[in-house]
Each structure stands twice: as structure tokens, then as C-alpha cells.
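In: test case, fold it:
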Amino acid sequence: MFSGEAWEYEFRYEVIDTLSGPNDIEPNNNFVQAQPVAAGDTTSGRIGYKVNGVNDDNDYFRAVLPSDGKVRIYVQAINRGQSQQATFDWLSLSVYDGKKSLLLRKHVANNDDVLIGQTVYDTINICGVAKDTIYFHINSPQKFQYSVRYELIDTVTNYGEPDNSFAQARRIKGAQTYQSTLNYTARGVNDGLDYYQVPFGNNDVLKLQMSGVNQGCSNGNITVRVYNKNRSQIQSKLFGNNNNVGIGQTIADSISIPVTAVDTLYLRFESSDPFTYQFTTGPLLPYSPFAVA
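Out: So this is what the prediction gives:
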């Protein structure tokens, strides 16, 4: 206060709309400063408030995923701003993998105009996430109070990597069951193809009983392709002839391919979305030179 004249005055102040509950640990304003969070724990924070004179516009957290699966995130947010800002009253959540590649970005509850004092909720699924460290980034041009919690569900085991090319094809044998995953992503790398190889003698038959489960966040499909030793495709089979396998749905199929000369057949499994799958080979004649790699 100042004046060029003599004045007598009094004043008082009060703090209103105080926020209760825990706040996020600062600093956590970038990937390096990301605070650790554990599955099942609720992390609370505030965004858009000044901390030591600096506006706190970004909060980062990191989580370690011990296995492949689906990440489910629960968010609650309250607009604590002083005035409405058309199309700028939102809270954004971004999720990155261990290589800082973006997996998802969205405004909570798909709402760009959260009213002052309004609470919004969201449940967000990220499918096909492989064992990795992931990062959560929360930001907003407005003042928000929030809480976030995640869990890793529908966990799966990925067997036999690397098996992403003809050169890396896993050798398999008869009357055995094999299982694995497709289209799970870690550190910017997507496991979209699995290869297997089967050496044959004369007059044998490749028989497969196959099934797959759509672990993705949308409908999809899974296919097996069969190649001969020259890497020429001799058969392609879309599981169940179904391009639209529902989320969580199991699809089954089989193939039978006669082999009339010495050969090595290669199997390539691929899918449009995250899938788990398994297949069982039929019995093979004793002279087929099998060995487990």
C-alpha cells in the first residue's frame, strides 16, 4: 500500500476455498523428476497453482509394469479455477512408454468445458502394453485438483522372444502346445509377428489346432501364414474367417497341410490388435528330424 497523502486505514484477509487432502510431491515437472506410483495406490495432486512463485502446470509420475497386460487408469478431477475459460477448462492425461513414445493422450471425460467446481470422472484403458516403465503426464491451462490410480489387468506371458523373422523362427515339434502374444508394445517397439519352423521328411502332414483371444481395446483379427523352405507362402488362414473378433472373444480354427517332400515349413502369426494365442501340433512321423531350439 502507498499514498502521497496521510491516511489511516485497516485491512484484513481470509483464505477461502482451501484444498484438503494430500498434494503431489514436487518437483515432478518433467520425465526426469517423475514421481514413482504403485499399482492400486491413489495419487492426488493439484495443477495450475503457484509453487514458490512458479506456476505448476505439469505433473509427471512413473510406474513399473512387471508383466504384459492392459493398463486401466481411473481419474477424478475438480475444476478449482476462478472463472470459466471457454474450451480451456480441461485436464489432460498423457501416457508414455519407457522410450517416451506416446501411448495415449486425452482430456479427462472428453470434456473441454468442465464447470467451475464441477467434478469429472474417467476410466481409461490402454491395451497391449508390454513389460516396461510407463509415464503419466497431467497438465491443464486451468487450476484443477485431481486423483489418479492405475491397475494392470488381463496380464499375459510372452514366450520365446525374439521370434520376429524367418531367421529367428522358433523350432517346434509334433504333439506339443505353444502359446504367445502379438501386438504388445514396449519402449516404442511393437511385437507384431511371431515365426516358427517345422522340418519335415517325406509324406507327412502339418496339422494345427489353433485359438486366439482378442486382448485389445477394439475388435480385430488374427492370421497364420505358412511358407515353404524357399520362404514362398503356401497358405494363409484368417482364424474363423472372422475379421471382427470382439474384445475378449476367443476364436478357434485348424489347418492341415500335406508334405510330400523334404521341406521346412515356416509359420507366421500376425494380428491387427493385441492377441494371445496358442496352437497344438499334430503327431509327426518318427523320421521327422525334430529338435527343440
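In: C-alpha from now on. contacts and neighbour counts both.
Out: Will do.
In: before we move on, what SS does Tyr74 have?
Out: strand (DSSP: H, G, I helix; E, B strand; the rest coil).
In: wait, doesn't it sit right on Tyr146?
Out: No. Contact criterion CA atoms under 8 Å: Tyr74 and Tyr146 do not qualify, at 10.6 Å.
In: chain neighbours aside, what residue packs nearest to Ile73?
Out: Leaving out its chain neighbours, the residue that sits closest to Ile73 by CA to CA, 6 or more residues apart in numbering is Tyr150, at 4.3 Å.
In: sequence B follows; please return its structure for comparison with A:
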Amino acid sequence: MPIKRLVVFRFHRDPLVCRTRVDLIRRLNPGVPVHGLFGGPGGARGAAFRLAGRRVLGLDALYVSRHSGPWNWKNGDLVLLDWYRETGHRLSFDVLHFIEWDLLLTEPLERAYAGVPAGAVGLTVPTPLSVIGDDWRWIAGQDEAREWRELLAFARTRYGYGCDDGYDPVPHGCLGDGPCFPRAFLDDYAAADPPALGNDELRYPLFAQLLGYQVVDTGFRRAWHCPADDPYFNAFGDRNIERATIAAELAKPHGRRAFHPVRTPLRGLHSFPVRRSAGGG
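Out: This is a model prediction of the structure:
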């Protein structure tokens, strides 16, 4: 049977960009529901998004986080679990795709995630922390390093992480752009009730290990330290991917189909040779 997919679209700004991104997701994946998760600021700006977000963006439903914008940015997985406990568990799906507003996928989900089995957790460049290096922001600062140690202590106490003779777990980090999760993982992750220690890019791979799920790379970026990939897919700066770069890749039969960050509407994207899905699976 085809995999039943669902998109949770996470956003906090730039409604025009978000609208074009949701439109493209729907065009490429007919029949796949797209639910919104707003994690932006409060005040008048946040209220405007909350009031108009579902209608303006063309979403099936809209969930608004109760937390602050900075907390949501750091803890995307915990916001997703809030949504899942309150709303998502009632929906019918096999695999959930957690899509950031500035992630551009130009082929159907079934093709973009073709390398990720339905029962696996798909993460972007899951990489041992020893390879990432100790200058990564989530383990480099004093507070960040303390939180990481506390998170590891939680894993040891609750799950015996690293306590078994002959078992030496390798902690990983990942990029939080475009993960996908089987429904069973979300059930188990919600039940585990992870603490707000570290950030989602540390917790995703750690809890996949703790809960016994296979982790598979999405393939959106070739390696953590790969400067040649930065013009197409990066999360290490504020470099917006250029329209000309995207168009050149889409013109290649085997060019790249995932780009990040893309923070412009790209209104003419319908003229690019993107490939549609034949159905909702």
C-alpha cells in the first residue's frame, strides 16, 4: 500500500513566501494534508498571523505554539510534540514530514525522501559530534555545554545510555531541516516526554537511538563539513539560495532538488521543470 504522508509546515514570518511554499507542496503532492505550526512572536504581529494564517497560507489547519518565539526556534521537536498530543494523534498518516518555511523541495515527497524507509527516522546529515567538532553552537557555549551534559545524564538515568558493558554509543547532531518521522516514533517520543535540554538537532538523533529507531540521512546535504554544498543547502549562515542557482539545478536531469534557506517567494517557480507526484502517496 502507498505510504500515507502528512506535512506539518512550520513558520514564523514572511507570509508571502510561506504561501508560495505551501502552494508548491500541494502542487507536487496532491492529496497530502498540510497542517501549519506557527512558532513566531506574540503581540500584534503574532496575532495577525494567528488570525489569518490558515486562510492566507492555504493550510488544512493551524496550530499556534504557547511558547515564545526563541523557545520555539530552539525546540522545534517539542513544539511538534505539543501539536501531536493535542491534535496530530487524531489524524491518519504513516509518515510525517516536518517542513520549515524556508526549505524548498522541488519534487514530490515520495521522491525527495525515497532513501528513507517508512519505519525509519529521516534526518539531514546525522553526524557524530566528534566529526562536527566542539565549536558547534549547541555544545560550544557554557550554557549549551551544561544542557548537553544534563541531557546525557537524563539519557543515562532513564535509558541506561552508555552504561552497558561493551556498548559505547556515539552521540550525533543533525540539521533540523526537513526531518521525517514514522507515526510510531512520534507516539514513543511523546510518551518519553523529552526535557527542554540541548536543542532539537541534538535530541532527534539521541532519542532515535534511545527508542530503537533506525536513522537514515535525507541526503539533502552531502556532509556536515562540505563547503561545496553551501551554495545549495546550508544552515550555518544567512546566505539565501539564489534563484539562478535553483533554476540551474532544476534544469539538470540529476540536479539537486532540495534547497535551504530560500527566503524569497520565487513566484515563477511554476515555470521550472519540477516533477509532480502521481498521487497523494
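In: drop the TM-score for these two in here.
Out: After superposition, the two chains reach a TM-score of 0.21 (TM-score structural alignment, normalised by the length of structure 2), with 101 aligned residues with a CA RMSD of 6.2 Å.
In: still on that earlier bit, so for Tyr74 and Tyr146 of structure 1, which residue has more residues nearby?
Out: Tyr146 (23 against 17; other CA atoms under 10 Å).
In: can you tell me the closest non-neighbouring residue to the more buried one?
Out: Counting by CA to CA, 6+ apart, Tyr146 of structure 1 lies nearest to Ala77, which is 4.2 Å off, once chain neighbours are set aside.
In: that neighbour reaches Ser147, doesn't it?
Out: Yes. Ala77 of structure 1 is in contact with Ser147 according to CA under 8 Å; the separation is 6.6 Å.
In: neighbour count for the two, which is higher?
Out: Taking other CA under 10 Å, Ala77 of structure 1 and Ser147 do not tie; Ala77 has more neighbours (24 against 18).
In: which helices and strands does the helix or strand where that one lies pack with?
Out: Taking DSSP states H and E as the definition, one finds Ala77 of structure 1 inside strand 68-79. If contacts are counted by 3 or more CA pairs under 8 Å, 6 or more residues apart in numbering; DSSP states H and E, strand 68-79 of structure 1 sits against strand 119-129, strand 144-156.
In: hang on, Phe279 of structure 1 packs against Ser211?
Out: Yes. Here Phe279 of structure 1 reaches Ser211: they are 6.4 Å apart, a contact under CA under 8 Å.
In: follow-up on the earlier one: format the helices and strands packed on strand 68-79 of structure 1 as TSV; extra columns: distance to Ser180 of structure 1.
Out: As requested, those are exported to TSV (distance: least, CA to CA, whole Å):
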stretch	distance to Ser180 of structure 1
strand 119-129	13
strand 144-156	9
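In: so which of those strands is nearest Pro199 of structure 1?
Out: With CA to CA as the measure, strand 144-156 is the member of these nearest Pro199 of structure 1 (29.1 Å).
In: and the angle for that closest one with strand 119-129?
Out: For strand 144-156 of structure 1 against strand 119-129, the angle by axes from the mean of the first three to the mean of the last three CA atoms, to 10 degrees is 30 degrees.
In: next SSE downstream of strand 144-156 of structure 1?
Out: As the chain continues past strand 144-156 of structure 1, the following element, by DSSP H and E, is strand 170-171.
In: could you point out which element follows that next one?
Out: Trace forward from strand 170-171 of structure 1 with DSSP H and E and the next one is strand 177-182.
In: that next one packs against which elements?
Out: The contact analysis (3+ CA pairs under 8 Å, 6+ apart) places strand 177-182 of structure 1 against strand 263-271, strand 275-281.
In: by contact count, what packs against the last one?
Out: What it means is strand 275-281 of structure 1. Applying 3+ CA pairs under 8 Å, 6+ apart, we find strand 275-281 of structure 1 packed against strand 177-182, strand 204-214.
In: buried stuff in the first one?
Out: Along strand 177-182 of structure 1, the positions that meet the burial threshold by neighbour count (16 or more other CA atoms under 10 Å) are 179-182.
In: circling back: mind checking which of the helices and strands packed on strand 68-79 of structure 1 is nearest Ile255 of structure 1?
Out: Per CA to CA, nearest to Ile255 of structure 1 of these: strand 144-156, 25.4 Å.
In: now do the closest one and strand 275-281, the angle between them.
Out: Comparing the axes of strand 144-156 of structure 1 and strand 275-281 via the same axes, to 10 degrees yields an angle of 0 degrees.
In: between strand 144-156 of structure 1 and strand 177-182, how many degrees?
Out: 160 degrees.
In: and strand 144-156 of structure 1, what does it pack onto?
Out: Judged by 3+ CA pairs under 8 Å, 6+ apart, strand 144-156 of structure 1 is in contact with strand 43-47, strand 68-79.
In: of those strands, which is nearest Asn55 of structure 1?
Out: Among those, strand 43-47 sits nearest to Asn55 of structure 1 (CA to CA), with 8.5 Å.
In: helix or strand right after that closest one?
Out: That would be, after strand 43-47 of structure 1 and using DSSP H and E, strand 50-51.
In: in the helix or strand hosting Pro70 of structure 2, what counts as buried?
Out: Assigned by DSSP H and E, Pro70 of structure 2 belongs to helix 69-74. Neighbour-count burial for helix 69-74 of structure 2 flags 69, 71-74 (criterion: 16+ other CA under 10 Å).
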